[in-house]
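Colleague: can't give you the sequence, but here's the structure:
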């Protein structure tokens, strides 16, 4: 299923965008451009003709400073859990169950090959793009040029992604002026940044193209991501993600560290300290504590297994990982009740 076909790269020069001229910005003249070209020349063996095409594309890039504001005010950073959790809605659950049936063979193949369950892949697709319906309408070139040259705190990251984007376009035969994505330059149903697109995207439907706007390719690529992106947090086949917990005394144990990837506790110690998991666990099970503050002043507590922190490699925010987790669980429960 492909909604945004990618057009092969053009060999001819293009005119500088009227938008860029009106804004007074020509990114091809930025002081960092020589470093970008040198990086592409050395790391990715760009020819001088290919580097000239990069310069022409940068001249066509639009300056969109509002994207920096969007990145800084991303909802997983600025919303409360009460607000963010509204994404775990009936329509996403219903559509996730429908997609589970529609793509069952692909999802089962991904689980067999990588150990990543269908419900988690659907949780990612549901939170990221509503299963491929909303993949972003910003030109990736504009997003990464703006963020890479002008972001006040993350310009180094986005500059690297801009370089990977040009290499991706060269290697895949994309015109860099064509792909669209998020305000941060993430692409396709899986919302991969260019570096991950290059390293981890798969041709999972066997059509000879690695196309993350194709659901089968996105499904296989997500499973591949969780297996290979971060070896220390690689997905653990057959293990859970997170379970609810209650506090016997209504308060967390003194000194307990919550919402951290660096602090794990033994299930037996937690029970003795008044943190009760929703299902029985062996005493030596290692768990993190998740504390979700609600708008009414109450708290929702969960116990996180290592796989929860694997989900956080996709987006390092607790709310994001918890939304994916709970959506995955709700899809799995709904699917078990559906014919």
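Modeller: That came through fine. Predicted, not measured: the structure shown is a model, and the values here were computed from it.

Colleague: going by C-alpha atoms from here, please, whenever you check contacts or count neighbours.
Modeller: Noted.

Colleague: quick check: end-to-end length of stretch 65-77?
Modeller: End-to-end span of stretch 65-77 (CA to CA, to the nearest Å): 19 Å.

Colleague: tell me how far it lies from the chain's centre.
Modeller: Distance of stretch 65-77 from the chain centroid (CA atoms, centre = their mean, to the nearest Å) equals 15 Å.

Colleague: before we move on, what about stretch 296-309?
Modeller: Stretch 296-309 sits 20 Å away from the centroid of its parent chain (CA atoms, centre = their mean).

Colleague: end to end, how far does that stretch reach?
Modeller: 27 Å.

Colleague: tell me the buried residues in it?
Modeller: For stretch 296-309, the buried set under the neighbour-count rule, 16 or more other CA atoms under 10 Å, comprises 299, 301-309.

Colleague: take those residues and write them to TSV, including distance to residue 241.
Modeller: Listed next are the buried residues of stretch 296-309 as TSV, based on distance: CA to CA, whole Å:
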residue	distance to residue 241
299	20
301	14
302	10
303	9
304	6
305	5
306	7
307	5
308	5
309	8
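
Colleague: inside strands: which ones of the residues you listed?
Modeller: Cross-referencing the buried residues of stretch 296-309 against strands under DSSP state E gives 299, 301-304.

Colleague: in stretch 247-256, what counts as buried?
Modeller: Residues 247, 252 are the ones in stretch 247-256 that count as buried (16+ other CA under 10 Å).

Colleague: how far away from the center of its chain is it?
Modeller: 33 Å.

Colleague: my guess is residue 201 contacts residue 217, does it?
Modeller: Yes - the pair residue 201 / residue 217 is scored as a contact, 7.4 Å apart, by CA atoms under 8 Å.

Colleague: overlap in contacts of those two?
Modeller: Residues touching both residue 201 and residue 217 (CA atoms under 8 Å, 6 or more residues apart in numbering): 210-211.

Colleague: where along the stretch 201-339 of the chain do the helices fall?
Modeller: 215-228, 267-272, 306-311, 318-337 (DSSP state H, counting those that start in this stretch).

Colleague: tell me the most buried of those?
Modeller: helix 215-228 (a mean of 25; mean count of other CA atoms under 10 Å).

Colleague: test my guess that residue 143 contacts residue 187.
Modeller: No - here residue 143 lies out of contact with residue 187, judged by CA under 8 Å, at a distance of 11.2 Å.

Colleague: try this one side by side with the last:
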């Protein structure tokens, strides 16, 4: 582990205490001061939560060998990392009962979130127009993603990403391999972007910036959309907008195609189709034959899936098309994708009105 020395207020008070308490022993005082100074020159280890941790030491060796990091620099960073019990508590909490769609709507489709989405769109109008032209992703979808993820940048996370990922990589066995990989990606992106890893904040799971990218997604999809040779999704909404749009186009967004449509069902509809998963692996023709009739005219060969939501007025049946599936690549949840879609439409309606 790297060692370092700095004179904190606490160490200064300790030094003053020595001077007060041993006035009659000048030789001892000199010796103690000498030891203190030599320690500073040679380095004194930080009292971090991961000092002398075998997992961390193995991780450091791996980063040095595979990615040519400086061992001393990594040691210095990890000696300042804090194990966050609040993160472990959040990850270990029993899974909550899945909310019905009606409650999900109350969380994400509020008038406040719609109004703030319109404000965000107007503030970044030219950037969103350029992103739509460059990537083919509608401005309202980009705005809605940022609105759902962080309330348009208002809640990007309060944990140091280094603390969050280290805690989960080394103290959360159920998903340690995943978070160990993300920690590696995070250190690589910090080096690539010349950012201090201990300064960057995110969610308790290590997601970052306006769009809450995990480090691996950042390295794969984040975009320098303002051309300043840096990618800043924390404080630069231009890069954040371009990054969300790039993510969608790289995951196959089809410009101009529909996202989802309501369907009506007959009494003999085949309920087994409702458990097909997220991918649109059937066709509109097959779905129609199974007793689900789209309210809009859709081509029979169009790939789709059918799903049910518990709405405020009872069961709702929908078909999810290819672009609906693309939204689930951002977050693997039908209700998440529907929240993004409906929020985007509400924002667009008010923006255009």
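Modeller: Alright, I've got the coordinates. Everything numeric here is computed off the predicted structure, so don't read it as measured data.

Colleague: re the thing from before, can you list residues touching both of residue 143 and residue 187 of structure 1?
Modeller: Contacts common to residue 143 of structure 1 and residue 187, judged by CA under 8 Å, 6+ apart, are absent.

Colleague: give the aligned equivalent of residue 65 of structure 1 in structure 2.
Modeller: The criterion is TM-score structural alignment: under it, residue 65 of structure 1 has residue 85 as its aligned partner in structure 2.

Colleague: please read the previous query as pertaining to residue 212 of structure 1.
Modeller: Under TM-score structural alignment, residue 212 of structure 1 pairs with residue 233 in structure 2.

Colleague: cool, residue 247 of structure 1 as well?
Modeller: Matched by TM-score structural alignment, residue 247 of structure 1 corresponds to residue 265 in structure 2.

Colleague: in structure 2, what residues pair with whatever helix or strand residue 195 of structure 1 lives in?
Modeller: Residue 195 of structure 1 is located in helix 194-200, with elements delineated by DSSP states H and E. Mapped onto structure 2 using TM-score structural alignment, helix 194-200 of structure 1 covers residues 215-221.

Colleague: pull out the buried positions in the matching stretch.
Modeller: 215-219, 221.

Colleague: rewinding a little: ok, the match of residue 247 of structure 1 touching residue 295?
Modeller: No - the pair residue 265 of structure 2 / residue 295 is not scored as a contact, 10.3 Å apart, by CA under 8 Å.

Colleague: which of the ones in strands among the buried residues of stretch 296-309 of structure 1 lies closest to residue 117 of structure 1?
Modeller: Ranked by distance to residue 117 of structure 1 (CA to CA), these are led by residue 304 at 17.0 Å.

Colleague: tell me who's in contact with the closest residue to the closest one other than its chain neighbours.
Modeller: Distance criterion CA to CA, 6 or more residues apart in numbering; nearest residue to residue 304 of structure 1, sequence neighbours excluded, is residue 242 at 4.4 Å. By CA under 8 Å, 6+ apart, the residues touching residue 242 of structure 1 are 302-305, 307-308, 325.

Colleague: closest one to residue 84 of structure 1 out of those, please.
Modeller: residue 325 (13.0 Å).

Colleague: which non-adjacent residue is nearest the alignment partner in structure 2 of that closest one?
Modeller: Aligned by TM-score structural alignment, residue 325 of structure 1 pairs with residue 341 of structure 2. Computed as CA to CA, 6+ apart, the closest residue to residue 341 of structure 2 that is not its neighbour in sequence is residue 141, at 7.0 Å.

Colleague: next up, the contacts around the one you found.
Modeller: Counting by CA under 8 Å, 6+ apart, residue 141 of structure 2 has contacts 340-341, 344.

Colleague: next: residue 202 of structure 1.
Modeller: Residues near residue 202 of structure 1 by CA under 8 Å, 6+ apart: 210-211, 217-218, 220-221, 224.

Colleague: what's in contact with stretch 330-349 of structure 2?
Modeller: 101, 104-105, 108-109, 114-115, 117-118, 140-141, 143-145, 148, 259, 278, 324-325, 327-328.

Colleague: at 6 Å instead, please
Modeller: 109, 114, 118, 140-141, 144, 327-328 (CA atoms under 6 Å, 6 or more residues apart in numbering).

Colleague: re the thing from before, and the gap between the residue nearest to residue 341 of structure 2 and residue 250 of structure 2?
Modeller: Noted for residue 141 of structure 2: a distance of 15 Å to residue 250 of structure 2, by CA to CA.

Colleague: what two of the contacts of stretch 330-349 of structure 2 have the greatest distance between them?
Modeller: 118 and 328 (23.3 Å).

Colleague: comparing those two, which residue is more hemmed in?
Modeller: Remark: of residue 118 of structure 2 and residue 328, residue 118 carries more neighbours, 24 against 18, as counted by other CA atoms under 10 Å.

Colleague: got the residue ranges for the strands in structure 2?
Modeller: Using DSSP E, strands in structure 2 cover 159-160, 201-202, 260-265, 282-283, 292-294, 303-311, 314-320.

Colleague: which stretch among those strands comes nearest residue 131 of structure 2?
Modeller: Of the strands of structure 2, nearest to residue 131 of structure 2 by CA to CA is strand 260-265, at 22.5 Å.

Colleague: that closest one vs structure 1, mean deviation?
Modeller: With mean CA distance after the TM-score superposition for structure 1, strand 260-265 of structure 2 departs from structure 1 by a mean of 1.9 Å once superposed.

Colleague: what angle do that strand and strand 303-311 make?
Modeller: 70 degrees (axes from the mean of the first three to the mean of the last three CA atoms, to 10 degrees).
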